[in-house]
Each structure stands twice: as structure tokens, then as C-alpha cells.
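1. pasting the sequence and the predicted model now:
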Amino acid sequence: MTVKTDYQSINVAIEGSVAWISLNRPQSLNALQEEMMTELLQTFKELNRDAGIHVVVLKGEGRGFSSGGDIKAMLSMEGEEEFQRFMDMISELSLTLYAMDKITICAIHGAAAGLGLSLALACDYVIAEEGSKIAMNFIGIGLVPDGGGHYLLKERLGSQKAMQVIWKGEVMNGQEAYSLGLIDKVTAQNKGLQEVEKLVAQLISSPIKAMKETKFILRSAQVKEFKTILDLERDSQWRMRQTEDHKEGIKAFTEKRPPQFKGE
């Protein structure tokens, strides 16, 4: 196994034709900020150019996969230009992962929320432990999903159910997410990586070139709509950041109390 060590926020290990990428900010539940997203994007692009890599596994260190975007980092942004640059990075990250010429797997344990869930759903397979806390919970701070969350939920659930899931923003365990059709497999607690390893072994002994060709055919037709959704999310997110409900959502979050929304 080759381990790459020149990253601050992620770990990357190559084992034959399989790349294992770990989000590595366990002190913040792997909240996604600019450094982590930059390193992930660079890694995705490097792996996509490597013809020897066939499978990419995305997982998280510590107590969970990812709690989502780093709210503290977003609150420190000044003005529309900086925010739009940040949103463009989110969009490029999700699109690159979604369209990778590899078979991608996400292993969820603990939290997979907000942008973290969008990244998970951009993978070809999503495996979660039964005790996971899975949520598209932007609504709790008066925002809309980003990272292609609208599109990815629609692909798995259909538009009507996706809309309702986004509106509710509730936390689901692994079994609830599986029953809804949001993830591909649920495992017993602490057995997620074991299940992923079984899937990896199955994939690398399969005619994987044909599998990747099927992915290319289907994704080619989907990427245009995915890009459109990403652009709409970027514009909507900026508008929602100006609302009184968002300001109340953030205030309630920092004060650890239920928000009092007024639809303003």
C-alpha cells in the first residue's frame, strides 16, 4: 500500500487498483472547509488521470463521515464574490466526483449531513452503518442543499420525495435511509468498512472496463442537468443567505436552541 502524506485535511492510500480517501478533520467531525475541498478536488483529478486506479473509496476518520460544510468558515466570508468562489469550488468538487471514470464508493458511519451527504450521494455506491445519522439538513438554517444535493436526491428518490426530504431535513439512521432508497446497503454498527472491502474485492474481480463504460454512457446524459442544478443552487444559496430566516437559523445554531422562523 502506498500512502500519500502531503495533505493536511485528508489521507490518501493506494492499494493496487484501489484508492482509499479519508476525510481527516475528526476534531470538527470532518466539516468541509476550503483546505479540505481543495485537497479532495486535487486528489479526484489526479486519480481520474491514473489509468491504474479502478475503484475509489471515500470515508471519514473519527466519529463520523462528515458533518457538512464548515459553518464557522462560511460565516467568516465577506461579500458575494468570496461566497460565489466558495460555491464554485463546492460545485466543481461534486461534479468531479460524480463524473469520475472510476467506480466510487462512500462508506458512512456516524454523521453524513448537508454537503457531506451530497458528496456521499455523488458516489456510485453508498454503504452506511445502521447507527449513522444521515440528513440533508440545510433547511434548519434557512438554506437550500448544495453540492448537487437536489439533483442527487431526485435521482435516487424522484422529485416529489426529494422535495419532501429536503423540506423536512430530518435525521435518519442507516435503516431508515435504506428503506427510503437513499443508500444502497445498510450494515451492522462498526461493520461498514468490512462490507466496503467485500464490495471492492467483488469489483476488482469484475469486468470493470465494461462497468465504467456503462457509467460513462449514463453520466454523459446526466451531467448537463447536474451542472444546471449546481448553478441554480449557487444562485439560490446566495439569496437565502440574505433572508431573516437564515440569520435566525444561524443565531439559533450558535445559541443551541430551536429556531423561530417567520418565512422572511
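-> Good, I have the coordinates. Residues are numbered from 1 along each chain as shown.

2. okay, CA-based contacts and neighbour counts for the rest of this
-> Will do.

3. name the helix or strand for the residue nearest in space to the middle of the chain, please.
-> For the chain, Leu119 is the residue whose C-alpha lies nearest the centre (Cα atoms, centre = their mean; 1.6 Å). When elements are assigned from DSSP states H and E, Leu119 belongs to helix 115-121.

4. still on that earlier bit, next, the contact list for the closest residue in space to the residue nearest to the centre of the chain that isn't next to it in sequence, please.
-> Once flanking residues are discounted, Leu119 sits nearest to Ser94: 6.0 Å by Cα to Cα, 6 or more residues apart in numbering. Ser94 makes contact with Ser118, Leu119, Ala122, Gly147, Gly148, according to Cα atoms under 8 Å, 6 or more residues apart in numbering.

5. is it true that Trp20 touches Val12?
-> Yes: Trp20 lies in contact with Val12 (Cα atoms under 8 Å); the separation is 5.7 Å.

6. who's more crowded, the two?
-> For Trp20 versus Val12, the count of surrounding residues by other Cα atoms under 10 Å is larger for Val12: 20 against 16.

7. try this one next to it:
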Amino acid sequence: MNGKIRMANTVQTEIEGNIAHLRINRPHARNALSQELITELSAEFKSIDSNDDIHVVVLSGVGDHFGAGYDLNVDWRNLYGKRNPVGTRRMLSECVEFEMNPWRCSKPVIAMVRGYCLAGSCELSMMCCITYASDTARFGEPEIKFSAVPPA
């Protein structure tokens, strides 16, 4: 797949030589994390991890932003059943599991951040080996204002 872009619904993958470029592709939503994106990006990390021809991963967002965090138009708690401690714990566990993908990857992962890098997207960038921030990058954990603890 050298030089070609593979498109899932929410993730673009491009292999250039020994470099895998993973691009979060939801610019209409400032690359907010959706369930579909989580599934597709996790699958791409697994595929890349098992590919010995790839030596480094560059993670970025399509458009002006790395990511605005978890998509607030999704009722995340209801995806995991009733709003109760068990459902909330399961939701948080799966969020952390997703955010750990760059950390667990056997290849170095570089986050290329421009624009918003908030909440879950910020935590995802923190799990990378290196985060390169452009002049427009804005990092934040806005959930702290509401007494929510970031899972990372």
C-alpha cells in the first residue's frame, strides 16, 4: 500500500516507505471521537503494530484540528446500558483502553497537533512518544471544570 491512502469512514491510513500516517477524519466535527472512529483507529493500530515494514507512526487530524475530545452529540453512558456505576466504569475502561493504543504500539508514535487537542483527544496525544505542536495547537482538559477526572 506504499504511497496509497486507505480510507475507512473516520480514519485515513497512508504508508510512505516505513512511515504510517494515521489521520483522524471527522473534520466536520473537529475530529471529535465517535464510537466508529474508536473502532477504526484501534483496528489500524493493531494492523500497523503487526506490520514489520512500518517503523514509525504519525498520528494527526484532517483539517484544522487534531481533535475536540469525545463527541458530545453521543450519549456515551447509554451506549453501555443504564446510567449506573457499572455502566460508567465499563465506559471509562473502554475509553482508557482506546487511548492506550499509541502507548502499546511497538513502533514510536508521533502526534502532529494543530488546532484543538481537547479531552479524550488530548489524552490520546499524551500516550504518544512525541507530540509535535504547531503554533495553532490548543491543549486542554475541559472536563476538569465539571469535576470529571480525565481517564488517562
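-> Right, received. Where do you want to start? Computed from a predicted model, the values in this text were never measured in an experiment.

8. re earlier: matching residues in structure 2 for the next helix or strand after the helix holding Leu119 of structure 1?
-> Along the chain past helix 115-121 of structure 1, the next helix or strand (assigned with DSSP H and E) turns out to be strand 125-129. Alignment of strand 125-129 of structure 1 against structure 2: residues 130-134, by TM-score structural alignment.

9. which residues of structure 2 fall in helices?
-> For structure 2, helices defined by DSSP state H occupy the ranges 35-49, 76-79, 85-99, 101-104, 119-126.

10. next, the mean deviation of the fourth one compared to structure 1.
-> Translated: helix 101-104 of structure 2. Here the mean offset of helix 101-104 of structure 2 against structure 1 after fitting is 1.6 Å, by mean Cα distance after the TM-score superposition for structure 1.

11. ok now that helix, how far from the chain's centre?
-> 10 Å (Cα atoms, centre = their mean, to the nearest Å).

12. likewise the last one?
-> On the basis of Cα atoms, centre = their mean, helix 119-126 of structure 2 sits 7 Å off its chain's mean C-alpha point.

13. and what of the first one?
-> The gap between the average C-alpha position of helix 35-49 of structure 2 and the chain average comes to 9 Å, counting by Cα atoms, centre = their mean.

14. give the other helices and strands that it contacts.
-> Where contact means 3 or more Cα pairs under 8 Å, 6 or more residues apart in numbering; DSSP states H and E, helix 35-49 of structure 2 is packed against strand 11-16, strand 19-24, helix 101-104.

15. and the angle from it to strand 11-16?
-> 20 degrees (axes from the mean of the first three to the mean of the last three Cα atoms, to 10 degrees).

16. the last one too?
-> Per the same axes, to 10 degrees, the angle that helix 119-126 of structure 2 makes with strand 11-16 is 20 degrees.

17. contacts for helix 119-126 of structure 2, please.
-> By Cα under 8 Å, 6+ apart, the surrounding residues in contact with helix 119-126 of structure 2 are 32-33, 66-70, 99-100, 102, 111, 117, 131, 139-143, 150-152.
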